[in-house]
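Novice: Predicted model, plus sequence, below.
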Amino acid sequence: MNFEEYSGVWVFIEENEGNIAQVSLELLGAGRRLADKRGVDLCGVIIGNGVTLLSETVFEYGADVVYVYDQEIFTHYRTESFMKALLHCSEKYKPEIILYGATSTGKDLASAVATDLPTGLTADTTELDVEEDTGLLLASRPAFGGNIMATILCKKYRPQMATVRPKVMKALSPEPGRTGKLVEETIDVKEEDIRTKVLEIVKSTTKKVRIDEADIVVAGGKGLGNADGFQLIHQLAQALGGAVGASRDVVEAGWVEHPHQVGQTGVTVTPKIYFAIGISGAIQHLVGMKNSGLIIAINKDPDAAIFEASHYGIVGDAFEIVPLLIQEFSKAFAEEEVDHVREV
């Protein structure tokens, strides 16, 4: 392949009902850094119906160019239609790098595009960098069960593609009024050409656990012994008004359901405060919480790896320490509530 034909860092902008997914804004931040290092444009690609105005937000978050496919055929996400649009755009403008959020939509689209383009795909990336001279994308992710970090390279083909986990990159602060080049594209795709049909949209009424949106996460590991011991995590979370998190071992043991799992095969969280209680600190867990604002670890083992990733560490028995924390936090919040009532 003639690599000189390929230029630019692209971000697939995922949207739903007119709202841009947060991971896409995060990827614009990461893409801006890569594009600046290479001295090329950062581009966003928006596919949908009635989505052209979203380009204003994409420019504000760092894009130089936005490609928009705004057609009725793209009202709902379907692999085939979106793949045709992205392939059309990629083959016409030849990007060097394409980044997607590692969401159900992003992973589905990226893998489909990779089957048609002569290139590969690095999935669930947690770190990104680029060689300034060669443009070689350095996409790193946990491998071998999370025991090592592997950097995946695509030396012979372009574009280079990666899906990136939500919450591991940071969005830039938006720059109101920032503009760029808007490129409006269309493709000739008819409804009868698409094999998948959207018959009905059914929104779930089940309350979902969203620990990735919590300001405080209290996570527990196998060091709590059993499901009864894990109840301390629920109690501390309740006292703090936080969410319950867990390590993979705890979920596999059936102490708590999978939506609470933090880590490589679970959820990535970035709360203001993260408690890691009875958690050893394996790499696959660390990648899911290392960007938390304040990390507090409690573990009996003074050599536990979790302490290396923590801002504060308490060496001791969780069954002695956590009840004291619950008692003190409950007392502090009760006093605060009384003071508030007095002020009123």
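Specialist: Perfect, thanks for sending it. Residues are numbered from 1 along each chain as shown.
Novice: from here on, contacts and neighbour counts on C-alpha atoms
Specialist: Fine.
Novice: so how far is Gln235 from Ala318?
Specialist: Separation of Ala318 from Gln235 (C-alpha to C-alpha, to the nearest Å) stands at 13 Å.
Novice: scratch that, Phe59 is what I was asking about
Specialist: Plainly put, Phe59 is 44 Å away from Gln235 if you go by C-alpha to C-alpha.
Novice: wait, what's in contact with the closest residue to Phe329 other than its chain neighbours?
Specialist: Spatial nearest neighbour of Phe329, chain neighbours left out: Ala239 (6.4 Å); criterion: C-alpha to C-alpha, 6 or more residues apart in numbering. Ala239 makes contact with Ile326, Phe329, Ser330, according to C-alpha atoms under 8 Å, 6 or more residues apart in numbering.
Novice: For the first one, the count of nearby residues, please.
Specialist: The burial count assigned to Ile326 is 19, neighbours taken as other C-alpha atoms under 10 Å.
Novice: so it touches His234, yeah?
Specialist: No: using C-alpha atoms under 8 Å, Ile326 makes no contact with His234, being 10.4 Å away.
Novice: got another, please set it beside the one above:
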Amino acid sequence: MPTALITGITGQDGLYLSELLSSKGYRVYGLVRGQNNPKAAALAVTHPFVEILTGNLLDLSSLVRAINAAAPDEVYNLGAVSFVAYSWQNARLTTDVTGGGVLNILEAVRFYQDSTGKQVRFYQASSSEMFGKVQEVPQRENTLLWPRSPYGVAKVYGHYMTVNYRESYGMHASSGILFNHESPRRGPEFVTRKVTQAVARISLGIQKDIALGNLDAQRDWGFAGDYVEAMWLMLQQPGADDYVISTGTTQSIRSLLDIAFDEVGIDDWEPHVRIDPQFFRPAEVDLLVGDSTKAATVLGWKPKVGFDELIRMMVRNDVDQQSKLAAG
């Protein structure tokens, strides 16, 4: 039975990845930060097959203990301070966790390999936010990185540290440069879930409108359930490498609003949307679209769920959730 350790296990990607690995016969360990973490209690209920270990990406010794306890064949580092807007408010914490945490987990894996002689395959969750002020459209694995947020800068650090450990120590360390990927499990602070949750509440008469920033920003949005399969495929290859994971198409916030409101039967969404300057980024990333040809060719990976289907899935989930909450 192969064994995997996942950091960031309670996030949307961690939940989908743990389900995928379990379905493939893996023994799955999840790293959770802190004692009496409410997310750990929820995880134990929804994903009882996950064996929970405590640790913190800021604490190398805790990572060493977790890896020794799990004795993993594969480590997936999904843990990060991942909300871009928050990274301007807390640049230091974002840098320490999202950047420095990668170094810590790489070191812990290296120590384990040196002491046991067992090779561990490592996955690093890199991000399309590393491209920032894009220098090429679409963006590929070799496109110049120009991050435009503290989060993006921290992700660049973690990305290149992963490359460095692969080249310096011969580690099987791969990075997935994932473009935006969403699901009903996405946190409500992210714009897709913020919209679908608000649309559900508006359709039920619970909420009147939603405040947003730049409606013309465009992103390459896919389904998280598809993207975690790409993570797993990377670690099944004989050699480690970096891969862009994307749909290759872009949608604007306006398109997101069109589909979300249409799902609940509202044709004109403009009366329900107001622009609030606080939601504009200090440095905007206007157009991100990825070229995942390498992933298709080498991994045999392609996205299955389209944008329209994804947003409607999220809206239906939120209508169901909000209806239950309203009913008490």
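Specialist: On my side now, so go ahead. As the structure is a prediction and not an experimental result, all values here were calculated from the model.
Novice: Post the TM-score for the overlay when you can.
Specialist: Aligned and superposed, the two chains score 0.39 in TM-score terms (TM-score structural alignment, normalised by the length of the second structure); 179 aligned residues with a C-alpha RMSD of 5.3 Å.
Novice: Same drill for Phe59 and Gln235 of the first structure, tell me which one is more crowded.
Specialist: Taking neighbours as other C-alpha under 10 Å, Phe59 of the first structure and Gln235 compare with Phe59 leading, 25 against 17.
Novice: quick one: the more buried one from Arg141 of the first structure, how far?
Specialist: Phe59 of the first structure sits 29 Å away from Arg141 of the first structure, taking C-alpha to C-alpha as the criterion.
Novice: can you give me the helices for the stretch 201-344 of the first structure?
Specialist: Using DSSP state H, counting those that start in this stretch, the helices of the stretch 201-344 of the first structure run over 227-240, 248-252, 283-286, 318-343.
Novice: What angle do helix 227-240 and the longest one make with each other?
Specialist: By that I understand helix 318-343 of the first structure. Angle, helix 318-343 of the first structure to helix 227-240, by axes from the mean of the first three to the mean of the last three C-alpha atoms, to 10 degrees: 20 degrees.
Novice: who does the strand or helix carrying Thr196 of the second structure touch, helix- and strand-wise?
Specialist: Element membership of Thr196 of the second structure [criterion: DSSP states H and E] is helix 191-203. Contacts defined by 3 or more C-alpha pairs under 8 Å, 6 or more residues apart in numbering; DSSP states H and E place helix 191-203 of the second structure against helix 253-263, helix 307-327.
Novice: Also compute the angle for the first one relative to helix 191-203, please.
Specialist: In other words, helix 253-263 of the second structure. Going by the same axes, to 10 degrees, helix 253-263 of the second structure makes 40 degrees with helix 191-203.
Novice: Quick one: work out the angle between helix 253-263 of the second structure and helix 307-327.
Specialist: Per the same axes, to 10 degrees, the angle that helix 253-263 of the second structure makes with helix 307-327 is 60 degrees.
Novice: Which strands and helices lie in contact with the helix or strand that helix 253-263 of the second structure is followed by?
Specialist: Next helix or strand after helix 253-263 of the second structure toward the C-terminus (DSSP H and E): strand 273-275. Applying 3+ C-alpha pairs under 8 Å, 6+ apart, one finds that strand 273-275 of the second structure contacts strand 210-212.
Novice: just to revisit the earlier point, and the helices of the stretch 201-344 of the first structure, which is most packed in?
Specialist: helix 283-286 (a mean of 22; mean count of other C-alpha atoms under 10 Å).
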